[in-house]
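In: all I have is the shape, not the residue letters:
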């Protein structure tokens, strides 16, 4: 018969081992790909969609396969491009990231779309994104990042209209 002390000991060992495995895979991920300049645009009440941007620099060819978020039901990779003077946006199934070449997600180009926001994205908040990558040999790894929410500035955002 197993004692409570033995059960507790096994349980704690399992937690430590699992935590260590998660930490190691996260550390390995950071050795492969560096993610910086991450930010998400502020959204407004009632707005169900948001966007996030960042830069990737990888030591090897990898592919961004999936993104999960604590604030959105789904996250998709999108690309905006001009075709015949018309701005078009299309979803990408995945995003190849070449070794030693910066891949930039920025407004007007590649970006992450956050759908069915649970709450508005407010300046000063930070959202959690978990990115799943795959390598050439088929192994996958996850990397979790905190993404600060910033106000997007543009001429159209200026609410100080001048009336004559």
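Out: Perfect, I can see it now. All of these numbers come straight from a predicted model, not from anything done at the bench.
In: could you use CA atoms for every contact and neighbour count after this?
Out: Noted.
In: so which residues of this protein form helices?
Out: Secondary structure of the chain (DSSP state H): helices at 4-32.
In: tell me the centre residue of it?
Out: residue 129 (4.0 Å; C-alpha atoms, centre = their mean).
In: which residue, other than its chain neighbours, is closest to that residue?
Out: residue 69 (4.6 Å; C-alpha to C-alpha, 6 or more residues apart in numbering).
In: one more: residue 51?
Out: Per C-alpha to C-alpha, 6+ apart, closest to residue 51 is residue 113, 4.6 Å.
In: neighbours of the one you found, just the number please.
Out: Residue 113 is flanked by 21 other residues according to other C-alpha atoms under 10 Å.
In: one more to weigh against that first structure:
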């Protein structure tokens, strides 16, 4: 009888833990939580813009690519200073260490949407699919509907230069 009660208590605790887990953890096998996602609005004739967010991988993962029907090319990019020159380049993958939040932000890592099929209007949204790879090499996808704005949600400054 004691064993049955312990088993019931364990099952109850496990069920409560799963019920309280963030929904984003369950959305992908790579168990990556996405927070604060947004994409910068563009104007007529502008062919590229960026998308930004915070990514937290429960068990560690790699962001190996991004996809969006709104752009002809979607890449994971890095911006960094090399001497006195700001350089931007595509990266083959972005490591997401277990339990650590990696911020994709203006002036740093970000998702670049190039060859836009139409301008991204403020207060609309853009579909973006993130493709992750776990430690065993298995890929999983997380589909997002990312709000479009002129700055980060919550009124935070999107980009601040410090000289």
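Out: Right, received. Where do you want to start? Bear in mind that the values here come from a model prediction, so they are computed numbers and not experimental data.
In: how much space between residue 44 of the first structure and residue 61 of the first structure?
Out: Separation of residue 44 of the first structure from residue 61 of the first structure (C-alpha to C-alpha, to the nearest Å) stands at 37 Å.
In: between these two, who's got more neighbours?
Out: Higher neighbour count among residue 44 of the first structure and residue 61: residue 61, with 17 against 13, using other C-alpha under 10 Å.
In: shouldn't that one be in contact with residue 98?
Out: Yes - counting by C-alpha atoms under 8 Å, residue 61 of the first structure does reach residue 98; the two are 4.6 Å apart.
In: what's the local residue count around residue 110 of the first structure?
Out: Neighbours of residue 110 of the first structure under the rule other C-alpha under 10 Å: 23.
In: and residue 73 of the first structure, by the same measure?
Out: For residue 73 of the first structure, the count of nearby residues is 12 (other C-alpha under 10 Å).
In: so what's it up against?
Out: Shown in contact with residue 73 of the first structure (C-alpha atoms under 8 Å, 6 or more residues apart in numbering): 114, 115, 116, 117, 118.
In: mind listing what the last one touches?
Out: So that's residue 118 of the first structure. 48, 71, 72, 73.
In: now the buried members of those.
Out: Among the contacts of residue 118 of the first structure, those classed as buried by 16 or more other C-alpha atoms under 10 Å are 48, 71, 72.
In: output the residues you listed as JSON lines; include the columns distance to residue 82 of the first structure.
Out: Shown next, in JSON lines, are these (distance: C-alpha to C-alpha, whole Å):
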{"residue": "48", "distance to residue 82 of the first structure": "25"}
{"residue": "71", "distance to residue 82 of the first structure": "30"}
{"residue": "72", "distance to residue 82 of the first structure": "28"}
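In: out of the residues you listed, which comes closest to residue 122 of the first structure?
Out: Among these, residue 71 lies closest to residue 122 of the first structure (C-alpha to C-alpha), at 11.5 Å.
In: can I have the buried ones of the contacts of residue 73 of the first structure as a ChimeraX selection?
Out: Here is the ChimeraX command that selects the buried residues among the contacts of residue 73 of the first structure (16+ other C-alpha under 10 Å):
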select :114,115,117
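In: which ones among the contacts of residue 73 of the first structure map onto strands?
Out: 114, 115, 116, 117 (DSSP state E).
In: can I assume residue 39 of the first structure is in contact with residue 145?
Out: No - at 10.4 Å, residue 39 of the first structure does not count as touching residue 145 under the criterion of C-alpha under 8 Å.
In: that older thread, contacting residues for the residue nearest to the centre of the first structure?
Out: Taking C-alpha under 8 Å, 6+ apart, we find residue 129 of the first structure in contact with 67, 68, 69, 70, 144, 145, 146, 147.
In: again, only using 10 Å
Out: 52, 67-72, 75, 143-147 (C-alpha atoms under 10 Å, 6 or more residues apart in numbering).
In: do the same with residue 68 of the first structure
Out: Applying C-alpha under 10 Å, 6+ apart to residue 68 of the first structure gives the contacts 74, 75, 76, 114, 128, 129, 130, 131, 132, 144.
In: those residues, buried ones only, as a ChimeraX selection?
Out: Isolation of the buried members of these (16+ other C-alpha under 10 Å) is achieved in ChimeraX through the command below:
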select :74,75,76,114,129,131,132,144
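In: conserved subset of the contacts of residue 68 of the first structure in the second structure?
Out: Using both residues aligned by TM-score structural alignment, their matches' C-alpha atoms under 10 Å, the second structure keeps these contacts from these: 74, 75, 76, 114, 128, 129, 130, 131, 132, 144.
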